[in-house]
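> What follows is a protein structure lacking sequence information:
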């Protein structure tokens, strides 16, 4: 049985610049950057839990904040101004994922 993949909006607020860079690099490998601290992630509920757990190990939980919300998808977001997606659309790992996302966004 295949688990359903969903979209999630992931955002962080990290006080220490070194921790912030570490988490940012980690999320860029696994999610689509929208802004400096905001990402879209596509995966199963188990995948987002693993992503959040791994990223949380890089945080100081007394100072930092990491959150994820289920969303309909990037095409449902209202975006104005300069964002990272407009500069260069880069998705992690699977190249087909980029093409599907790009086609889906353009069809809206």
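Arrived safely. No experiment lies behind these values; they were computed from the predicted model shown. Residues are numbered from 1 along each chain as shown.
> When you work out contacts or count neighbours from here on, use the C-alpha atoms and nothing else.
Fine.
> Which secondary structure state does the residue nearest the centre of the chain sit in?
Centroid-nearest residue in the chain: residue 39, 2.8 Å away (criterion: Cα atoms, centre = their mean). What DSSP: H, G, I helix; E, B strand; the rest coil gives for residue 39 is strand.
> Comparison target, given below:
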């Protein structure tokens, strides 16, 4: 199943909250404005259509990137979880 990283930069705090709530309905948050969506192209398209209805295209920025099926996964910097804690919320397809 395909996986997508969706990120956004929303200029208005009220729109930002609305977009964040809507994104939480479709995908798993990795950071406040970065989400992981594992699903079909149709699921991605539905998510982006919902977000497009909430933003102002001239002021806000939403980007979606398809992750390669067998791409490199790594992390640089401080771990987000304490040593020994594993987040099992990631779908098996990418964990």
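Nice, I can see it. Quick caveat, the model's predicted, so the values are computed rather than measured.
> How alike are these chains, TM-score-wise?
Aligned and superposed, the two chains score 0.78 in TM-score terms (TM-score structural alignment, normalised by the length of structure 2); 91 aligned residues with a Cα RMSD of 2.8 Å.
> What residue in structure 2 is paired with the residue nearest to the centre of structure 1?
In structure 2, residue 39 of structure 1 lines up with residue 35, judged by TM-score structural alignment.
> again with residue 23 of structure 1
Match for residue 23 of structure 1 (TM-score structural alignment): residue 19.
> what number of residues lie near that match?
21 (other Cα atoms under 10 Å).
> about what we covered before: what number of residues lie near the closest residue to the match of residue 39 of structure 1 other than its chain neighbours?
Spatial nearest neighbour of residue 35 of structure 2, chain neighbours left out: residue 29 (4.3 Å); criterion: Cα to Cα, 6 or more residues apart in numbering. By the criterion of other Cα under 10 Å, residue 29 of structure 2 has 17 neighbours.
> same thing with residue 64 of structure 2?
Residue 64 of structure 2 has 16 nearby residues by other Cα under 10 Å.
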